[in-house]
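Colleague: heads up, no residue letters with this:
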């Protein structure tokens, strides 16, 4: 009697679960040129301040590097990451059949099978529950949906910017580059509280380190999930994510968090410095987030001349001097508890307002790490929302 078959099956299953992710389900956010231009200006201005030759000691943003800036043409929300395989031409008699092969074709078929449910959510006639079923009992969307003969696309409103979990500042390292000069962008020896204004935005809410600063590896934009359009986005995202999770395509057990990454230190070059964080405190005190809040009427704290050609980020059309507004101050720390531990305070995202929205026509299956002719992700196809 051969008892090795179940053992081999378990090994094969574990290997399958550890396959490197190859594709992901994406909601594109690269369709509104006005928003992309504003984001390009913001990113270029950030890089200007990160340059030790152009930024000053009071406004330089430590830890910023062109390699961690995400090209706006690659902006998206991720609804699920998966490892897809090439279909086997002929199944082997000894091959385990307890789990079907997950392929691009089967993933696209599953995504497109959600078309009726997605269309009903878009039209506001029904609600999509997270288990993929439909409930005909949602008067809120139905009552507020405009009468129209065509199903409108999904409209995404990006209304705040925030960071992922705060981290410790980068450790002091030898950063000898090809030029032989030290990279002074992210050295722990330079970390200080100089220039931090009392009550600066988010400083009391994001968990400062021992010297009163906030460092992170990811800066992202988040969508509004309230109102008619926000509720549609939430329902559609949950429907797609939970369907692919239930069918075994998505194995990540973490809850879905819709976010559009703007800066990501995991892309830092050279690779030996991958993951070294940037100073969120420097970004906040610079007032540069006003590029993402055109409705701000606060007085500009400084002036910056931005030059798109120095960064390679497209669609900026800068080459002009731009005023940077400040943000409303957050409440100061309680005077009765001057030594209270601030790291336990909840995050407080910074509001942004593009005065516009992103129209989404399709949810796509994109190739992980791919680059098209314009540096966009390569799509394998998707499902139309309209």
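Modeller: Now that the structure is in, tell me what you want to look at. These numbers come from a predicted model, not from an experiment.
Colleague: going forward, measure contacts and count neighbours with C-alpha atoms only.
Modeller: OK.
Colleague: how far off centre is stretch 17-36?
Modeller: 10 Å (Cα atoms, centre = their mean, to the nearest Å).
Colleague: next, the distance between the ends of that stretch.
Modeller: The first residue of stretch 17-36 is 36 Å away from its last residue (Cα to Cα, to the nearest Å).
Colleague: the spatially closest residue to residue 83 that is not a sequence neighbour: which element?
Modeller: Leaving out its chain neighbours, the residue that sits closest to residue 83 by Cα to Cα, 6 or more residues apart in numbering is residue 21, at 4.2 Å. Secondary structure assigned from DSSP states H and E places residue 21 in neither a helix nor a strand.
Colleague: for residue 21, which residues are in contact?
Modeller: Shown here is residue 21, whose contacts under the criterion Cα atoms under 8 Å, 6 or more residues apart in numbering are 81, 82, 83, 84, 368.
Colleague: which of these tops the neighbour count?
Modeller: Using other Cα atoms under 10 Å as the neighbour test, these are led by residue 82, with 24 neighbours.
Colleague: re earlier: and the contacts of residue 21, which two are furthest apart?
Modeller: The largest distance within the contacts of residue 21, taken as Cα to Cα, falls between 84 and 368 and amounts to 10.7 Å.
Colleague: structure two is appended below for comparative analysis:
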């Protein structure tokens, strides 16, 4: 049972299972504040007041930006199904750049490994984001509107275009290279996910038993890969180099700690890639690039007003926010699920106070240019247990600004 916050509202993780009334994403209606359709927007501007990272001052900046743009795109007939976010287009979700093919419908839902239930992770990422926003001089291209609310944190296993049961006739059709794409429903996707549970349970048993997977957030990097001043997405994730080739494990003696981390990442990859591949085989996931496990914390595609303006990864690496990363590493948190504390709201408020003058920095003589010299930064944001795979509605917002969860499965071994 989650502890209430200072406003006697449930903490963010208690709302993960909430399923507020959802408007048909294939019609022209949109969630309030989304000018282009079903696009997850960052910045912590949701209605929930519980554990958000942003103060009322910064929230007002974001709300003002959304209000100014809330009428943009109305009447264009695009509808929520055409989600336009960078991560949904594949830049953030599936790999390092590009978008979905024009011959398939835009994605509306995605499979997620939830991370937002961990209060410690929300606090750490909120602390880091706030340090970035408070840095002086401002980081080129950084703006509150591109900050991802920690109540929306996750790893994506794949995006797909779905309709709700009974709405097949209203859904837009996509003429693909092999003819008309079949319309798949959310119930179909959930049924497929549940059908995979026995095999997932067996994979968990073969990889040591126990429930769930562990997610290590040990690398800070950007999309496009290698960008420095032309970055579109900033993310945290596990270092998976070599993990996807499980047949060639090193036989060299290594420390127990390193062996544990490798085994956690192998288990995570085995389960995640299995689900991804099965949904791809069944025609739900059409993205051709390999799965890239990452947790987005900045996304330039969410910028308001809408402009094609990336941010500077180089500025981030050279900012005083690096001290926040180092402080987080000093905490040396053990890999376990962290319960939500009673005073998490006050903790977040103390560490994420943002200056009212925070604004985008893009002087005329500092146009971002992608010089492809960036490199991943080793960090230690902790290790977190994930015990579910869930189907989330792209662009949705629950009462605490979390994504709306339509259901899923537990990651449990064979009993």
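Modeller: Thanks, I have the structure now. Keep in mind that this is a model prediction, so the values were computed, not measured.
Colleague: TM-score for the pair, please.
Modeller: Here the TM-score of the superposed chains, computed with TM-score structural alignment, normalised by the length of the first structure as the reference length, equals 0.60; 255 aligned residues with a Cα RMSD of 3.2 Å.
Colleague: residue in the second structure matching residue 316 of the first structure?
Modeller: Taking TM-score structural alignment as the criterion, the aligned counterpart of residue 316 of the first structure in the second structure is residue 348.
Colleague: so its match sits in a helix?
Modeller: Yes. Counting by DSSP: H, G, I helix; E, B strand; the rest coil, residue 348 of the second structure falls inside a helix.
Colleague: that one contacts residue 129, correct?
Modeller: No. Taking contact to mean Cα atoms under 8 Å, the distance of 11.5 Å between residue 348 of the second structure and residue 129 leaves them out of contact.
Colleague: any idea how far residue 114 of the second structure is from the match of residue 316 of the first structure?
Modeller: 20 Å.
Colleague: can you pull the residues that touch both of residue 84 and residue 368 of the first structure?
Modeller: 21, 22, 23.
Colleague: quick one: neighbours of the aligned partner of residue 287 of the second structure in the first structure, just the number.
Modeller: Under the alignment (TM-score structural alignment), residue 287 of the second structure pairs with residue 252 in the first structure. Taking other Cα under 10 Å as the neighbour definition, residue 252 of the first structure ends up with a count of 12.
Colleague: any idea how far residue 83 of the first structure is from residue 252 of the first structure?
Modeller: On the measure of Cα to Cα, residue 252 of the first structure and residue 83 of the first structure end up 11 Å apart.
Colleague: one more: residue 98 of the first structure?
Modeller: With the distance defined as Cα to Cα, residue 98 of the first structure ends up 17 Å from residue 83 of the first structure.
Colleague: likewise for residue 142 of the first structure?
Modeller: Taken as Cα to Cα, the spacing of residue 142 of the first structure relative to residue 83 of the first structure amounts to 37 Å.
Colleague: burial count for residue 256 of the second structure?
Modeller: Using other Cα under 10 Å, residue 256 of the second structure has 9 other residues around it.
Colleague: which parts of the stretch 101-250 of the second structure are helices?
Modeller: Taking DSSP state H, counting those that start in this stretch as the criterion, the stretch 101-250 of the second structure contains helices spanning 119-134, 186-195, 197-206.
Colleague: and what of the stretch 301-415 of the second structure?
Modeller: With DSSP H, counting those that start in this stretch as the criterion, the stretch 301-415 of the second structure has helices spanning 313-317, 322-330, 344-351.
Colleague: of these, which is nearest residue 260 of the second structure?
Modeller: Each of the helices of the stretch 301-415 of the second structure has some distance to residue 260 of the second structure by Cα to Cα; the shortest is helix 322-330, at 18.0 Å.
Colleague: list the helices and strands the closest one packs on?
Modeller: Under the contact definition 3 or more Cα pairs under 8 Å, 6 or more residues apart in numbering; DSSP states H and E, helix 322-330 of the second structure sits against helix 119-134.
Colleague: what's the mean deviation for the helix it packs on versus the first structure?
Modeller: Following superposition, helix 119-134 of the second structure is found to deviate from the first structure by 0.9 Å on average (mean Cα distance after the TM-score superposition for the first structure).
Colleague: and residue 310 of the second structure, what does it touch?
Modeller: Residue 310 of the second structure makes contacts with 141, 229, 230, 231, 232, 300, 368, as judged by Cα under 8 Å, 6+ apart.
Colleague: counterpart of it in the first structure?
Modeller: So, by TM-score structural alignment, residue 310 of the second structure is matched to residue 277.
Colleague: rewinding a little: same list (the contacts of residue 21 of the first structure) but as TSV, adding distance to residue 69 of the first structure.
Modeller: Putting these into TSV (distance: Cα to Cα, whole Å) gives the following:
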residue	distance to residue 69 of the first structure
81	21
82	24
83	26
84	28
368	17
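Colleague: any chance you could map the strands in the stretch 151-300 of the second structure?
Modeller: 154-160, 175-176, 179-180, 213-216, 219-223, 233-237, 295-299 (DSSP state E, counting those that start in this stretch).
Colleague: of the ones you listed, which is nearest residue 196 of the second structure?
Modeller: Residue 196 of the second structure sits nearest to strand 154-160 of all these, at 14.0 Å, using Cα to Cα.
Colleague: so which bits of the closest one are buried?
Modeller: Along strand 154-160 of the second structure, the positions that meet the burial threshold by neighbour count (16 or more other Cα atoms under 10 Å) are 154, 155, 156, 157, 158, 159, 160.
Colleague: and for the aligned partner of residue 358 of the first structure in the second structure, the neighbour number?
Modeller: Matched by TM-score structural alignment, residue 358 of the first structure corresponds to residue 384 in the second structure. Using other Cα under 10 Å, the number of residues around residue 384 of the second structure comes to 22.
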